[in-house]
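**Q** need a 3D model of the following:
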Amino acid sequence: MTTMPEFSPVFMDQLDDLFRWRRDVRHFRREPVPEPVLDELLRIACLAPSVGLSEPWRFVRVDDPQRRQAVRQDFMRCNAEALADRTGPDAQHYARLKLAGLDDAPHHIAVLSHPEPAQGRGLGRGTMPQTTTWSTVMAIHTFWLAATAKGIGVGWVSIIDPDQIMRVLDVEPTLELVAYLCVGYPAEPASTPELERRGWERRAPERREWIQR
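**A** Take a look at the predicted model:
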């Protein structure tokens, strides 16, 4: 019988620190992360749970400068449209936010998901087919925590048109884009969200309470 390891109080405190320091990073240093470290992050990400053991995620390194530029242009267009939908002080505040690290991050990683993978033989997806996407999000979060533990920052760029990005990447059209990540060493490490530091929003204490039914 395999015995589950016992995690010490020191480890649990460090784990709490890891959760606190896992921030959405938008300011990066430009030196690349060593290839063995990136490979290790991918290996750890694939330890994430998945519905029916389907492992629907696909991690795509975006290294081509033209593809990166096309992603940046799409971000700029979508961001301008989002800004145009806001008015008054809210628009001014939005305009001052740095919402992506596309220019400085040394690594761009697109994370795709297969909505109907053969692996797993459909187990657990009959009534909730979106669980493949959620499984891919679990892999992203696992990647993110592992990166944070190694002092590496991750930023999730969501102000993009997924259909356009899929065309830019020229990948299998049956896949869906779940995340476009900027990865690199953070220029401004912090244990609190940047949006909180910039006065955009605050955490809600009531979210920490159980809803009773």
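
**Q** contacts and neighbour counts: CA atoms only from here.
**A** Noted.

**Q** gap between the residue sitting nearest the centre point of the chain and Val178?
**A** Nearest to the geometric centre of the chain sits Trp156, at 4.3 Å (C-alpha atoms, centre = their mean). To Val178, Trp156 is 10 Å away according to C-alpha to C-alpha, to the nearest Å.

**Q** kindly report the same for Pro186.
**A** 23 Å.

**Q** tell me, how many residues neighbour Asp85?
**A** By the criterion of other C-alpha atoms under 10 Å, Asp85 has 8 neighbours.

**Q** grab the longest strand from the chain for me.
**A** strand 176-184 (DSSP state E).

**Q** this protein: helices as residue ranges?
**A** Using DSSP state H, the helices of the chain run over residues 9-21, 35-45, 65-84, 88-96, 131-149, 162-169, 194-197.

**Q** what is the fourth one packed up against?
**A** Packed against helix 88-96, as judged by 3 or more C-alpha pairs under 8 Å, 6 or more residues apart in numbering; DSSP states H and E, are the following elements: helix 65-84.

**Q** in the helix it packs on, what counts as buried?
**A** For helix 65-84, a neighbour-count test (16 or more other C-alpha atoms under 10 Å) marks 67-68, 71-72, 74-75, 78-79, 83 as buried.

**Q** now swap in stretch 36-45 and tell me
**A** Of the residues in stretch 36-45, those buried (16+ other C-alpha under 10 Å) are 38, 41-42, 44-45.

**Q** could you also give me the structure for this second sequence? I'd like to compare it with the first:
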Amino acid sequence: MQTEPVSAGDFDAAARDAVYRAIFTRRDIRGQFLPCPVPDPVLARLLTAAHHAPSVGFMQPWNFIVIRDAGRKAQIRDLVRQARAEEVRHVADDRQALYRSLKLDGIVEAPVNLCITCDRSRAEGSPLGRWHNPEMDLYSTVCAVQNLWLAARAEGLGLGWVSILDKDALKALLALPAHVTPVAYLCLGYVSDFADRPELESKGWRKRLALDELISAESWAGGGEDALKALIRSA
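**A** Below is the predicted model:
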């Protein structure tokens, strides 16, 4: 039996369990937002957590636009409505009714909206980690989103990622420079509850894939790692 080594800086059991709890109970929140405001000290902690995300070449390509104005939120919500009307045409006929029934944003209900952007010029002249993979600045920005999401869950706040948006229309509305890309539009606030399962799973849009079927050894579709897969299936 393999033993688990102890390394410097290990979390104790309670701290480790808290990290996993945040991961497993994080939800994409759309309809459970409460009207109470998010205190600035809490928002400051969340943004600090996002700013401490890993970034390739330590480029830190992110910026954070905080949106509280009801009129601005309504404009963004209208962009979502337009995008949904376009997207639904590409949904299979037998799933359109389900698609139309889903609440896919909480823009106007959430006390705070955040747009997290990627400044694609920030690492110019520094090819470290980007020479062969220039999209790593975008991936780094997504790491900041995940940091913020898990920190929000630990603070008891819900967060929803709104992806049904025309990127160019959003850039124009938020006056983003040409070299800045919007990566995530987020709705943030306290919520009435965190569901046991993701909403799209509980509503029947998709099922969670079996992890053991997604693992291969040494190459794509390579057989092996049977003991590891058995552990996962038994968890």
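
**Q** care to give me the TM-score?
**A** The TM-score (TM-score structural alignment, normalised by the length of structure 1) is 0.92; 211 aligned residues with a C-alpha RMSD of 1.8 Å.

**Q** who's more crowded, Pro186 and Val178 of structure 1?
**A** The neighbour comparison of Pro186 of structure 1 against Val178 (other C-alpha under 10 Å) goes to Pro186, with 23 against 20.

**Q** for that one, list the residues it contacts.
**A** By C-alpha atoms under 8 Å, 6 or more residues apart in numbering, the contact list for Pro186 of structure 1 reads 25-29, 151-153.

**Q** swap in 7 Å and give it another go.
**A** Contact analysis of Pro186 of structure 1 by C-alpha atoms under 7 Å, 6 or more residues apart in numbering lists 25, 27-29, 152-153.

**Q** which position in structure 2 aligns with Glu194 of structure 1?
**A** By TM-score structural alignment, Glu194 of structure 1 lines up with Glu199 in structure 2.

**Q** make that Val71 of structure 1, sorry
**A** Using TM-score structural alignment, the equivalent of Val71 of structure 1 in structure 2 is Ile76.

**Q** now do Pro129 of structure 1
**A** Under TM-score structural alignment, Pro129 of structure 1 pairs with Pro134 in structure 2.

**Q** the alignment partner in structure 1 of Ala172 of structure 2: neighbouring residues, count only.
**A** Here Ala172 of structure 2 is matched to Arg167 in structure 1, going by TM-score structural alignment. The burial count assigned to Arg167 of structure 1 is 12, neighbours taken as other C-alpha under 10 Å.

**Q** how about the one 10 residues further on?
**A** Applying the criterion other C-alpha under 10 Å, we find 19 residues in the vicinity of Leu177 of structure 1.

**Q** swap in Asp196 of structure 2?
**A** Asp196 of structure 2 - counted by other C-alpha under 10 Å - has 11 other residues nearby.

**Q** now it. Nearest residue, chain neighbours left out?
**A** Counting by C-alpha to C-alpha, 6 or more residues apart in numbering, Thr25 is the residue found nearest to Asp196 of structure 2 once chain neighbours are left out, at 7.3 Å.

**Q** the one you found -> structure 1?
**A** Using TM-score structural alignment, the partner of Thr25 of structure 2 in structure 1 is Trp21.

**Q** Gly9 of structure 2 now?
**A** Taking TM-score structural alignment, Gly9 of structure 2 has Pro5 as its aligned residue in structure 1.

**Q** again with Ser55 of structure 2
**A** Using TM-score structural alignment, the partner of Ser55 of structure 2 in structure 1 is Ser50.
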